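Colleague: here is a sequence with its predicted model. Questions after.
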Amino acid sequence: MKQPHHGHDEHEHPRAQRSGSRPVSWATAARATLHCLTGCAIGEVLGMVIGTALGWHNIPTTILAIALAFVFGYSLTLRGVLVAGVDLRTAIRVALAADTLSIAVMELVDNGVIALVPGAMDAQLSQWLFWAALAFSLVLAFLVTTPVNRWMIGRGKGHAVVHQYHH
C-alpha cells in the first residue's frame, strides 16, 4: 500500500528543481522589495526635495533623485552586510549583486509613473499632487518589483546573496 505523501521533496517542485531554482514565498520577496523600496524612497524624496528647492528643471532633478535612490538603496544593504562582519570590498559586491536589478526596475516604474501623471513633473513640494503621485508611483514600483525579486531570490540571486551574511 502506498503511503500518503506529507513532506517537501524533489517531487513537489519538479520545475524548480530542473531549473536550478527554489520556491520562494511572496512574503520573502515582499520583505526584500520593501527593504529596497525604503532606500529608493529616501533617495527619490531627497533628490526631488533638493532639486525642487534649488529650482532645478525636471531632468537634473530626476537624475539626482535616481542617483540618490541607488546610493541609499545600496547603502542600506551595505550597512547590514558590514554589521555582519564582512569586509568592505565584499560588502560592496554583495550590495551591487543584491540590489542593482531591483533598484533599476523600481526606478524605471517610479519615474515612468511620475512622468505619465499629468502635472506631476511640475508639481511643487507644497502641492498634494507631488506627494500623491510620488506615493502612487512607489506603491506601483513595489507591486511590479516584488515578482522580480521573487524570481531572483528563487535563483540564488538578488537578496538571496545578502541572506547568507545575515545568519
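Modeller: Perfect, I can see it now.
Colleague: only C-alpha atoms from now on, for both contacts and neighbour counts.
Modeller: Fine.
Colleague: which helices and strands does the helix or strand residue 98 falls within pack with?
Modeller: Element membership for residue 98, per DSSP states H and E: helix 88-116. When contacts are defined as 3 or more CA pairs under 8 Å, 6 or more residues apart in numbering; DSSP states H and E, helix 88-116 sits against helix 26-53, helix 58-83, helix 128-154, helix 159-166.
Colleague: so which of these is nearest residue 122?
Modeller: Across the helices and strands packed on helix 88-116, residue 122 has its closest neighbour in helix 58-83 (7.4 Å, CA to CA).
Colleague: list the buried ones in that closest one?
Modeller: 61-62, 64-70, 72-78, 80-82 (16 or more other CA atoms under 10 Å).
Colleague: and the residue nearest to the spatial centre of the chain, what does it touch?
Modeller: The centroid of the chain falls nearest to residue 36 when counting by CA atoms, centre = their mean (3.4 Å). Residue 36 sits next to 73, 99, 102, 103 when contact means CA atoms under 8 Å, 6 or more residues apart in numbering.
Colleague: give the contact list for the first one.
Modeller: Right, residue 73. Contacts of residue 73 by CA under 8 Å, 6+ apart are 36, 37, 38, 39, 40, 43, 99, 103.
Colleague: and the comparison structure, right after this:
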Amino acid sequence: MAPSWLVVLSWCALALAGVSTLVIVADIYARGYSQRMRVMEAVWPVTGLYLGPVAVWMYWRYGRPQSNKWLEEHGLDAPPDKPKWATTAIGVSHCGAGCTLGDIIAEFAVFALALQLFGRALLPEYIGDYIAALALGILFQYFAIAPMRGLGVRKGLAAAAKADVLSLTAFEVGLFGWMALMAFVFFGSHPLHPDSPVYWFLMQIGMVIGFATAWPANVWLIRRGIKEAM
C-alpha cells in the first residue's frame, strides 16, 4: 500500500491539475478566447492534466494570443512571435495531448477487463497505450496539418502520421520507462492500479518525463518542416 503522505500529495497534485484544466477551459469556452487552430482548444486543457499551473502559464503567455479576441483587444493583426523553445514546447504538448488521452482510455480499459500477460498488466497497458495514443495523436496532428496545408483526408492523414509517429514514440519511451519503474521498483510487490490517486500522480510524473524525451524529436521534426510550428 502507498504511504498516507503520498496519497495526500497525490490528491493535491490531481486537484491542482484539475483546477488548471478548468481555468483553461473556462478562458477558451466561457470567456471566448477560442483558438484560431481549433485543435488547440483540446490540447491546452489536456496539457493541464499533467503540467498543471505550468500549462496555465504557457497557455496565458503563448496560447491566448492565438485567439482573435486577444488580437482585437491588443489591436494586432497577427499573434506576436514566439521564441523557438515555446514553439517546440507547444509541438510537444500537441503530441502529449494524444498520448495523455490515449493512456487514460487504455489504462482504464485494461484495468476494467483485468488484462494481464506474464502475470502483470504492464504489457497490455503498453500495447493499449501506444495504439490509443497513436490513433488520437494522428487525429490531433491531422487537424493541425491538413487545414494549414490545404490537404485532403488521405494526404492529410499521411502527413499527420509522418509528423506524429516519431514524436509520439519518443514521448512514450519516457513514459513507459517510468511505468516500468512503477511496476518493478517502486511498487513491485503491491502494484498500483488506475483506481488509486497515487497511480495517476505517478503517471503525471511519467508524462512530464515523456514530454522531455519527446523534445529532441520535435526540434528535429519542426526544423525539417515535417511537423508544423504552432
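Modeller: Okay, I see it. No experiment lies behind these values; they were computed from the predicted model shown.
Colleague: need the TM-score from the superposition.
Modeller: The TM-score (TM-score structural alignment, normalised by the length of the first structure) is 0.74; 138 aligned residues with a CA RMSD of 2.1 Å.
Colleague: which stretch of the second structure lines up against the helix holding residue 98 of the first structure?
Modeller: Helix 88-116 of the first structure lines up with residues 153-181 of the second structure when matched by TM-score structural alignment.
Colleague: that stretch: how far from the chain's middle?
Modeller: Centroid separation between stretch 153-181 of the second structure and its chain, computed with CA atoms, centre = their mean, to the nearest Å, is 11 Å.
Colleague: try stretch 213-227 of the second structure
Modeller: 16 Å.
Colleague: buried sites along the match of helix 88-116 of the first structure?
Modeller: So for stretch 153-181 of the second structure, counting by 16+ other CA under 10 Å, buried means 156-176, 178-179.
Colleague: farthest-separated two in the contacts of residue 73 of the first structure?
Modeller: Within the contacts of residue 73 of the first structure, 43 and 99 form the most distant pair, 14.1 Å apart (CA to CA).
Colleague: if I look at residue 108 of the first structure, how far off is residue 40 of the first structure?
Modeller: Computed as CA to CA, to the nearest Å, the residue 108 of the first structure to residue 40 of the first structure distance reads 11 Å.
Colleague: for residue 119 of the first structure, same thing?
Modeller: Relative to residue 40 of the first structure, and taking CA to CA, residue 119 of the first structure is found at 22 Å.
Colleague: of these two, who's got more company?
Modeller: For residue 119 of the first structure versus residue 40, the count of surrounding residues by other CA atoms under 10 Å is larger for residue 40: 30 against 13.
Colleague: which residue lines up with that one in the second structure?
Modeller: In the second structure, residue 40 of the first structure lands on residue 99 (TM-score structural alignment).
Colleague: for that match, give me its contacts.
Modeller: If you count contacts by CA under 8 Å, 6+ apart, then residue 99 of the second structure has 129, 130, 132, 133, 134, 136, 137, 168, 171, 172 around it.
Colleague: how about residue 57 of the second structure, what's its match in the first structure?
Modeller: Taking TM-score structural alignment, residue 57 of the second structure has no aligned residue in the first structure.
Colleague: the helix holding residue 98 of the first structure vs the second structure, average offset?
Modeller: Its aligned residues in the second structure lie a mean 0.8 Å from helix 88-116 of the first structure after superposition (mean CA distance after the TM-score superposition for the first structure).
Colleague: how much does that helix deviate in direction from helix 128-154?
Modeller: Angle of helix 88-116 of the first structure versus helix 128-154, following axes from the mean of the first three to the mean of the last three CA atoms, to 10 degrees, is 130 degrees.
Colleague: now do helix 88-116 of the first structure against helix 26-53, angle only.
Modeller: 70 degrees.
Colleague: what's the matching residue for residue 223 of the second structure over in the first structure?
Modeller: By TM-score structural alignment, residue 223 of the second structure lines up with residue 154.
Colleague: residue 135 of the second structure now?
Modeller: Using TM-score structural alignment, residue 135 of the second structure pairs with residue 71 in the first structure.
Colleague: give me every residue that touches its match.
Modeller: 39, 43.
Colleague: swap in residue 38 of the first structure?
Modeller: Neighbours of residue 38 of the first structure in contact, by CA under 8 Å, 6+ apart: residue 73.
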